[in-house]
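Q: Give me a model of this one.
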Amino acid sequence: MRARRLPARRRARARFRTAARVVRAGHSAAQDPPPGVQLGPASRHGSESAAAEGGPAPAERRARLAGSCRDGVMRTSSGPRGTTERPPKRDVDMSQETPSRFRQLFLGNLREVKGRLLFAGLCTLGATAAELLKPWPLKIILDHVILDKPVPRTLRALHGLLAEGKVPLLLEAAAGIVVIALAGGLFSYFQIFITSSIGYKMVYALRRELFTHLQTLSLAFHNRARSGDLLTKIAGDTNTLKDVFADSILKFSSYVLTVVGMLAIMAAIDWKIGLIALATLPFLGYSLLHLYRKTKLSVKTQKKQEGKVASRMSEVLQAVPLVQAFARERYEAEQFDAVTEQTVRESIRVARLEAAATRSSEIITALGTAAAVLFGAFQVLKGRMLPGELVLVVGYLTNMYKPIRQLAKLSTDFSKAMAAAERVSEVLDIEPEITDRPDAVPATGLKGEIEFRDVSFDYGDGKDVLRNVSFSVSPGQRLALVGVSGAGKSTIVSLILRLYEPQRGAILIDGRDIRQYKRASLRRHIGIVLQQSLLFGATIRENIAYGKPKATPEQIEAAARAANAEEFIRELEHGYDTVIGERGATLSGGQRQRIAIARALIRDAPVLILDEPMTGLDGESEAKVREALDRLMAGKTCIVITHDLQSVADADQVLVLDGGGIVDRGTHAELAARSGRYRQLYEAVT
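A: The predicted structure follows:
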């Protein structure tokens, strides 16, 4: 009795431990909140759920829980108005907490094509039936035409043909060979066509989902990730999956059906021969499974190394001018050799495992075939089996072991596919750090009033890049951010664009926390010109219209004129339809900046961010860019990051940043007149 009660006790203890973990995990949220705590939407939702399940009433829950918004923000009254506190966020890997996004996408696509899959399955059955019928005409000719053996009751349809003579039966058997081949070919054609189209479409959907998902992940993720490895996942790994979806799954199902059908027919002819053929399968299965596991691990390592190789190649190719200028070609070649050495080693290991899988399956199947043929021959000699039946068995054994040997190759293909799927899942299962709240509203008609309230931020290492930064900019004003490199100027811009989110404090535009706006709509109200303008390898027209995809040709040309870019554009061979090199490599620095200004002009956003727009320009280009910038900034709220203190004379407000904080503020004239950090910087450059 005690032995029967023990599992129940264990289950009870397990339930208790689980409950204890839940209580501990929720303790910080379940304790009494400090006065003034405001519950976020997630807390209200949780309260309603608890009440619906018989838990405490919503009011009671609100009294007990320190509410948090969906993104983890805690609002307290202990700090300045609008202050928010929360732990640093990173893109979170949810693969251990939620069903794989890759699996969800895969199953969702399968459900969409279930009708076509059913038809492909029927075609597979037809092709398998044709494969099983292939040796039967030969058996009939050998047993009942050449050897004149009596026709069994299972082939009663042949009695009428035999009554007419052997020639009609011979002709019918020959015609049967052709008909079976035609039917099998037709079924196989539709089978391959349908499954291939499904496979290609599924992989395209996966590749698109992966590409789209990567664009939603934060800059923190992209700063950590290697671009070459990501490209390998988007192109190489999804291509590996394409081969499986479009080909291998089809072959696997066809091979399995063929093997099962042939075993069944051989068992019907002589159960002992069927047993001999069946006895080889456990040995094959063990061999293939063992090699599959080893291959999968090697393929995963191989893919990881290939990603490193791609990253190294991408890095060097982007820095070719630097490599050539410093004559480091030999060094980079040696570095490339070092990175690729392990990749080659793993590739050879994978090839060796593939060869081992194929050869081991051939040896096992050869032993099985020899045993079955030997036994069948003795049965024929004893008169217990017809010669045609032995031919049938030999044909089935040959055709059965052929797909089994192919399964050995498929096992390595599946190993590669599983490794590729895991690599893709690693990215798809990362939840974006910055997302829109459920109650976020579109940003419409913004005037451009910007306010920072005690904003602090770090990049996850605990070192504040910004610390308690507060300032405000009225609509139409120009704000200049100055300071040494690393003072936090670019971080302020990234926070306004919601490329990152602060750990503490709040950023408001037009009096509303920017987290209450939908990100895409907020960013459409912000124009930006960077120090190194990012251009695509497309036409000039497309690059200018990138800020406003539906812009008319007239609007594009007007923006180019305002940016002082039309003159050099007209001199190009194809004008606005000239395709520039990757990252605008065929244009000079000043020309790239003017295209970027035209792109910002056509957007006509109320907020404009300029990040060192004059850096690296010659005198003539700087004059043209400065004139274009004056047109661009007219009537807009402008935030200018610059080391050129002479260019901030027109700013309504200058903030001097140092060590993550604002150490001085005022107009250019006020700051230059009094002692302080700004005056030191100004005197150093003048």
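Q: CA only for contacts and neighbour counts going forward, please
A: Fine.
Q: Break down the stretch 451-600 of the chain into its strands, ranges please.
A: For the stretch 451-600 of the chain, strands defined by DSSP state E, counting those that start in this stretch occupy the ranges 464-473, 478-483, 504-509, 512-513, 526-529.
Q: Give me the contact list for stretch 117-127.
A: Here stretch 117-127 makes contact (CA atoms under 8 Å, 6 or more residues apart in numbering) with 183-185, 187-188, 190-191, 194-195, 253-254, 257.
Q: next up, for comparison:
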Amino acid sequence: MKTYLRMLQYVKPYLARIIIALCVMVITAGLTAASFYVIKPVIDKILANPDKAEALRYIRLLPIAVILIYALKGVFLYIQGYLINWIGNKIIWDMRNSLYRHITNLSMRFFNNQKMGVLISRITNDVTLMQGAVANVLGNLIGSVLNIIGLVSLLFYLNWFLALMAIIVFPIAVLPIIQFGKKMKAAARGTQEKMGDITAVLNESFNGIRIVKAFGMEEYERRRFNSDLQRFFDYTMRGVRASSLSSPTMETIGAIGIAAIIFVAGSAVINGTLTTGTFFAFIAAITGLYPQVKKLNDMNNVIQQALSAGERVFEILDTKPEINDLPGAKEYPEFKNSITFTDVKFAYNPGENVLKGINLEIKKGQVFAVVGPSGSGKSTTADLLARFYDPHEGEIKIDGIDIRHIKQEALRKLIGIVTQETILFNDTIKANIAYGDGEINETKVLDAAKAANAHDFIVKQPEAYETMIGDRGVRLSGGQRQRLAIARAILKNPPILILDEATSSLDSESEILVQEAINNLMKNRTTFVIAHRLSTVRNADKIVVIDGGVIKEEGKHEELLAKNGIYTKLYNMQFKLHE
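A: Have a look, this model is predicted:
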């Protein structure tokens, strides 16, 4: 119930339209009751009326009344359907926006622990199921309740004793609704979880299709996908069994009630205590009532699925970001002097420190390189500077200000990042270069592309700067993608640059072009280089060697070689590999 009430909070902005929709539903329910009631005068005043003059009078009026009732009912049903679906779709729009906004605000650690396919499934499949509950409760559920109220009122108006007999069956009908609802909710949760797994498998296999084919793993991926499909099918069939049992159960209960009414009411007609018109109107109303009760059961099944989806969605919405702007955090538009790490310690997992007391200083305008063996903590230092994570101990300061006291948006405006793994979007070349810039300035885009050695290959594309590059830039070569990423950083024009070596996976020609682009990017900036190949940091102003989360050596290239330590060892290993 708590989950459902929380879902209905999204209804508040649309209360005015909901009130209009409720008024329309009340009118529709009244017209539904009138459509059943009209059977009574048709039989009593026309078919069974011994007064022929009165029968002729009614035969002229009642057909017009029937047409008016059903025409008005049709108009109000259209208005009701339109309003309910408009409100339902707007609410789901709001839910999706809220969920996406929240997810994109969560910290990197959250994404490290999640399957991307599962997150996609939350926003698409789970929110769609929630839409069913909101739309159904606003439309079918409330409409059915109002119709039930209207029809029950009509039954009491026609014959209170028979009406009491009819509603005695209602409590019996509620029991299967509750039981089948529980089974539907359990099955729905399993189905949604498996759909998340299926989406994750699809996401991984499609994104990694080159590796899948290279290793001949198509059949393995098919088996993995089929296994998840089997489990999805099993959960789906559990829900189908519960849903399929609920309808015949409800119909059987309804049939028992209707049979009892026919027996009692038919006896009354034979004995002359009940008119034929009242009998037929009552039977018509009671047969119209039980489908409305059955609809409540159907709506309950949908609502149980939605509640299961809602719990999964709110589970994410209740996840708090680890990285937040502290109270009083301020803008900081300009980097002036230096960046310092003071006794910085950090662990991805409790008790497993990746950094164990890092102390370093980067002066404005310096090229500062961090080197070390794989897993030593090089990339972690850069992630902490960009505040993708916060250190567990120690401080990172820019111009003497703890970066936790600078707004995240302001901090990241100071920093440009070019990574070894180039991230591009399925958009035009121009839009990718201008990513993060509020307005696309054609001249700036052109200048950035030229500085990144990208202009020449761009103008050779089918639509030049308007060419779509595909998912993750798949239509471009590795060197071309890297140059677009550098152009993007040049256009941003940040005073601080984090450079996760961008040339390590390129061919020689592309490497030369990319290295020239990087040199252009590094001009007049403070550059934090995460070095994988030591040949690229020979000219760095300062090099720090990290091993096991601790700074072991620091100095310039020649100084570190002279120490004959870890740096020398790494350098010699790489030199031999390139012989």
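Q: circling back to that earlier point, between the contacts of stretch 117-127 of the first structure, which has the most around it?
A: residue 191 (24 neighbours; other CA atoms under 10 Å).
Q: Does the residue nearest to that one when sequence neighbours are not counted lie in a helix or a strand, and which?
A: Leaving aside its sequence neighbours, residue 191 of the first structure sits nearest to residue 120 (CA to CA, 6 or more residues apart in numbering; 5.0 Å). Per DSSP states H and E, residue 120 of the first structure falls inside helix 114-133.
Q: That helix corresponds to what range in the second structure?
A: Helix 114-133 of the first structure corresponds to residues 15-34 in the second structure, going by TM-score structural alignment.
Q: Helices along the stretch 351-500 of the second structure, start to end?
A: 378-385, 408-413, 429-433, 442-451, 455-459, 478-492 (DSSP state H, counting those that start in this stretch).
Q: Can I get those in TSV including distance to residue 304 of the second structure?
A: Formatted as TSV, the helices of the stretch 351-500 of the second structure follow (distance: least, CA to CA, whole Å):
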stretch	distance to residue 304 of the second structure
helix 378-385	42
helix 408-413	40
helix 429-433	43
helix 442-451	52
helix 455-459	53
helix 478-492	47
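Q: could you dump these to a markdown table with mean neighbour count and distance to residue 250 of the second structure?
A: Formatted as a markdown table, those follow (neighbours: other CA atoms under 10 Å; distance: least, CA to CA, whole Å):
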| stretch | mean neighbour count | distance to residue 250 of the second structure |
| --- | --- | --- |
| helix 378-385 | 20 | 60 |
| helix 408-413 | 18 | 57 |
| helix 429-433 | 24 | 58 |
| helix 442-451 | 19 | 66 |
| helix 455-459 | 15 | 67 |
| helix 478-492 | 26 | 62 |
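Q: So for residue 266 of the second structure, which of those sits nearest?
A: Closest to residue 266 of the second structure of those is helix 429-433 (CA to CA; 76.8 Å).
Q: against the first structure, where does the closest one fall?
A: Going by TM-score structural alignment: helix 429-433 of the second structure matches residues 540-544.
Q: which ones are touching residue 155 of the second structure?
A: 162-163, 282, 285-286.
Q: Dump the strands of the stretch 451-600 of the first structure into CSV; add mean neighbour count and distance to residue 3 of the first structure as well.
A: Formatted as CSV, the strands of the stretch 451-600 of the first structure follow (neighbours: other CA under 10 Å; distance: least, CA to CA, whole Å):
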stretch, mean neighbour count, distance to residue 3 of the first structure
strand 464-473, 18, 60
strand 478-483, 24, 75
strand 504-509, 24, 57
strand 512-513, 16, 62
strand 526-529, 24, 71
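Q: among those, which is nearest residue 173 of the first structure?
A: strand 526-529 (78.6 Å).
Q: The closest one vs the second structure, average distance?
A: Mean deviation of strand 526-529 of the first structure relative to the second structure after superposition (mean CA distance after the TM-score superposition for the first structure): 0.5 Å.
Q: residue range for that strand in the second structure?
A: Counting by TM-score structural alignment, strand 526-529 of the first structure sits on residues 415-418 of the second structure.
Q: go on, stretch 617-625 of the first structure?
A: The aligned range for stretch 617-625 of the first structure is 506-514, by TM-score structural alignment.
Q: Check the gap between residue 415 of the second structure and residue 557 of the second structure for me.
A: 25 Å (CA to CA, to the nearest Å).
Q: can you check residue 67 of the second structure too?
A: Remark: distance between residue 67 of the second structure and residue 557 of the second structure (CA to CA) = 94 Å.
Q: Between the two, tell me which one has more neighbours.
A: Legend: neighbour count by other CA under 10 Å for residue 67 of the second structure and residue 557, higher for residue 557 (21 against 12).
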